[in-house]
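# Provided below are the primary sequence and the corresponding predicted coordinates.
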Amino acid sequence: MKTKICDLFGINYPIISGGMVWCSGWRLAEAVSRAGGLGLIGAGSMTPELLEEHIVKCRKALGEIPFGVNLPLFNPLAEKMIEVIENQEVRVVFSSGGNPALYTKRLKESGCKVAHVVASVKFALKAECAGVDAVVCEGFEAGGHNGKEELTTMVLTPQVARAVSIPVIAAGGIATGDAVLAAFALGAEGVQMGTRFALSEESSAHENFKKLCITLGEGDTMLALKKLTPVRLIKNDFYKRIAEAESRGASAEELLEIIGFKRTKLGIFEGDLNEGELEIGQITSIIRSIQTVQDVFNQVIEEYEIALSKLPFHK
């Protein structure tokens, strides 16, 4: 399973955790990196001070083992987050939700490897022009924020792999070893798994949220909020209000009023399953237990080897 992504980030397996709000604290990042992948601290739900605290704790736990930070560029505190990243000498940053040209040069000059999350070939090319070291192709199967193009991972990944000369990381709907193998077949050099790690023991998500997610079936999540930034939601009471508003053509302003303040924290971190904004990927329907990160790695690697051995042309 050794690829260019392993060499780029100094890791054993080309498996990266998503920088998920209210899930990706230092404990999850530490566990993923210790298992041989690349753990990311999710700055999207943090203040600069809290981000610094998580970076310090993660580095203390890992020593020289690599880890990184995921930074949504639309965050109004992005500039202060960058200052924390520079001051703490973080060596890997995954940016998302904005123009990678804003900070890529600055981050690289401070010694960072930079990857940027994209949802189309157009933005992959822009990210490459901005100087990023890799791009993450996130299909709309994913939880969290998605591209408005609604391209699936299987459609997006090979197109981006053909269009850019830098390594490609596939994301969205990947939670098993055979899915990792499929991503490699499409031209990816690595995978980013969000949902699988969000439902791990080390995730900081509320137990109510985790337990609900491992009961969900096909069709229990839907893409919503397309007038804002598309996000995949579990069908709860909050989602039903959003769906009703969207069906009658509610404006972006009205949707923002329904969402209110810290709706994702209410659902994912505090465990309100009715009124919270519950973001999770479609692949949750295949996950049926809450495992440690190390057990996830062991299972994914075993599944990958089995899937590889079954290919008729792999001898």
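Received the coordinates, thanks.

# could you use CA atoms for every contact and neighbour count after this?
Will do.

# how far away is F209 from T221?
Applying CA to CA, to the nearest Å, the value for F209 to T221 is 14 Å.

# secondary structure element holding I5?
In this assignment (DSSP states H and E), I5 forms part of helix 4-9.

# mind listing what's buried along that helix?
K4, I5, C6, F9 (16 or more other CA atoms under 10 Å).

# A245: which of those residues is nearest?
Nearest to A245 out of the buried residues of helix 4-9 is I5 (CA to CA; 42.5 Å).

# touching, that closest one and G190? I think so.
Yes. If you go by CA atoms under 8 Å, I5 and G190 touch, sitting 6.0 Å apart.

# under a three-state scheme, what state does V136 occupy?
Here V136 is recorded as strand under DSSP: H, G, I helix; E, B strand; the rest coil.

# that one - how many residues pack around it?
Applying other CA atoms under 10 Å, we find 26 residues neighbouring V136.

# got the contact list for it?
By CA atoms under 8 Å, 6 or more residues apart in numbering, the contact set of V136 is A115, H116, V117, V118, V168, I169, A170, A171, Q192.

# put this beside the first:
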Amino acid sequence: MEVKEYSGVLVFAEQNKNAIHKVAYELLGKGRELSEKLQCRLMAAVLGPDKTDVNELIYRGADTVYHVCDEKIFSVPDEIAYAGNLVKLIGELKPEICLFGATSFGRSVAPRVAAMLETGLTADCTDLKIDDDMKLVQIRPAFSENILAHIKSDNYPQMATVRYKEFEEASRDQSRTGEIIKLEAVLSSSNTVEVLEELSIEDINIADAHVVVSAGVAVKSAEDLKMINELADLLGGQVGASRALVETGLISKAHQVGYSGSRVKPTVYIACGISGAPQHLAGMKESDVIIAINNDPSAPIFNVADYSIVGDMYKIIPELIRAIKN
């Protein structure tokens, strides 16, 4: 397979109810860096209703946006329908690199696309680079974050998923111009997904919070979580949690911070009774200011903390609450 057959970087811009997921803007920022190195076009693909506003992708750096339109097909999260349409588009464009956000939906669509194209896929990348051979190096943690694996694919397109909040968003330039090409969707014959009702357990998004107050397994009961909630509310933030606490059933997975939860980069991150397992640190260690409260002076969380408080959080947190109120 000749590499010259393939050219360009393609970003899948996921949309839900006509709103484009912000991970697409992060991928466009990294995609621009890769395309300049390869001296090729940066493209974006949106699958959604005709009324989806895709101009923002141009403002964020895309040279060309391919808008595959259909009101009905893309009204439900049907991975097979999305994958079929993406495979058709990729087959026509022949990009050498395809990037997906590692959202719940992206993680489901990307491997289906890769399998249909008979190419490789590296999941949950933390960095992407072009080597001296002009090949994509896909970098991701392995062995509980103890090493960084550098992966290259022999097949094209080279595909990767990247977690939300891994890269900076591409800067916005409303004066940028680009080409928007509208295409008709391929009719889906799967009809496997039907949305009967949408349920929202909690309206939270810790990934975008400016302040996160996280609780660990040191929290003994749901009643004790009230002081964590109060501290977060006073600071205008959201409540996070370690995986260990989520597994106790005291708090939902929507609050989980870490490699298997949400990656956060708040201005302030307060870790309450969290020891600092590698999987948790991977999800919060790039916060601007990290404050750790733990009664174990050797807790790994103190290795990344800007401010460390050794002591009983049941005494310290109420004091913090009183100080803030005063």
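Sure thing, it's come through. In this text, all values refer to a predicted model and were calculated from it rather than measured experimentally.

# TM-score of the superposed pair?
The TM-score (TM-score structural alignment, normalised by the length of the first structure) is 0.35; 177 aligned residues with a CA RMSD of 5.9 Å.

# all the helices of the stretch 51-200 of the first structure, residue numbers only.
In the stretch 51-200 of the first structure, helices defined by DSSP state H, counting those that start in this stretch lie at 78-87, 104-109, 121-130, 153-163, 177-185, 195-198, listed in chain order.

# elements contacting the fifth one?
Based on contacts counted as 3 or more CA pairs under 8 Å, 6 or more residues apart in numbering; DSSP states H and E, the elements that helix 177-185 of the first structure packs against are strand 190-193, helix 293-310.

# and the third one, by the same measure?
The helices and strands touching helix 121-130 of the first structure, judged by 3+ CA pairs under 8 Å, 6+ apart, are strand 134-138, helix 153-163.

# so which of the ones you listed is the most surrounded?
The highest mean neighbour count among these, using mean count of other CA atoms under 10 Å, belongs to strand 134-138: a mean of 28.

# what's the angle from it to helix 153-163?
With axes from the mean of the first three to the mean of the last three CA atoms, to 10 degrees as the basis, strand 134-138 of the first structure and helix 153-163 are set at 150 degrees to each other.

# could you list which of the contacts of V136 of the first structure belong to strands?
Secondary structure from DSSP state E places A115, H116, V117, V118, V168, I169, A170, A171, Q192 of the contacts of V136 of the first structure in strands.

# surely the second one and S95 touch.
Yes. Distance between H116 of the first structure and S95: 4.8 Å, which falls inside the contact criterion (CA under 8 Å).

# those two - which one has more neighbours?
For H116 of the first structure and S95, the more surrounded residue by other CA under 10 Å is H116, and the numbers stand at 30 against 25.

# hmm, I15 of the first structure is touching F184, no?
No. Checked against CA under 8 Å, the pair I15 of the first structure and F184 is beyond contact range at 11.7 Å.

# what touches both of the two?
Joint contacts of I15 of the first structure and F184 (CA under 8 Å, 6+ apart) are G190.

# who's more crowded, those two?
Comparing I15 of the first structure with F184 by other CA under 10 Å, the one with more neighbours is I15, at 27 against 20.

# need the buried residues of helix 4-9 of the first structure in a markdown table (columns: distance to A252 of the first structure).
Below are those laid out as a markdown table (distance: CA to CA, whole Å):
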| residue | distance to A252 of the first structure |
| --- | --- |
| K4 | 41 |
| I5 | 39 |
| C6 | 41 |
| F9 | 39 |
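
# which single one of these is nearest to C58 of the first structure?
The closest of those to C58 of the first structure turns out to be F9 (CA to CA; 16.4 Å).

# wait, the closest one touches K113, no?
Yes. Between F9 of the first structure and K113 there is a contact under CA under 8 Å: 7.5 Å.

# quick one: common contacting residues for those two?
V92.

# and for L40 of the first structure, the neighbour number?
Applying other CA under 10 Å, we find 31 residues neighbouring L40 of the first structure.

# before we move on, what SS does it have?
The three-state assignment at L40 of the first structure reads strand, by three-state DSSP.

# would you map the helices across the stretch 51-200 of the second structure?
In the stretch 51-200 of the second structure, the helices defined using DSSP H, counting those that start in this stretch lie at 55-59, 79-93, 104-117.

# okay, the ones you listed, which one's buried deepest?
helix 55-59 (a mean of 20).

# among the helices and strands packed on helix 121-130 of the first structure, which comes closest to L125 of the first structure?
Closest approach to L125 of the first structure among these is made by helix 153-163 (7.3 Å; CA to CA).

# packing partners for that closest one?
Packed against helix 153-163 of the first structure, as judged by 3+ CA pairs under 8 Å, 6+ apart, are the following elements: helix 121-130, strand 134-138, strand 168-171.

# which of these is buried the deepest?
Scoring these by mean count of other CA under 10 Å, the most buried comes out as strand 168-171, with a mean of 31.

# from the contact counts, what lies against it?
Strand 168-171 of the first structure sits against strand 134-138, helix 153-163, strand 190-193, with contacts defined as 3+ CA pairs under 8 Å, 6+ apart.

# got the ones you listed as CSV, with distance to F238 of the first structure columns?
Shown next, in CSV, are these (distance: least, CA to CA, whole Å):
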stretch, distance to F238 of the first structure
strand 134-138, 25
helix 153-163, 27
strand 190-193, 26
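
# still on that earlier bit, Serialize the helices and strands packed on helix 177-185 of the first structure to CSV and add fields for distance to T264 of the first structure and mean neighbour count.
As requested, these are arranged in CSV below (distance: least, CA to CA, whole Å; neighbours: other CA atoms under 10 Å):
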stretch, distance to T264 of the first structure, mean neighbour count
strand 190-193, 19, 26
helix 293-310, 23, 16
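
# so for A31 of the first structure, which of those sits nearest?
Of all those, helix 293-310 sits nearest to A31 of the first structure, with 6.1 Å by CA to CA.

# okay, the angle between that closest one and helix 177-185?
If you take the same axes, to 10 degrees, helix 293-310 of the first structure sits at 60 degrees to helix 177-185.
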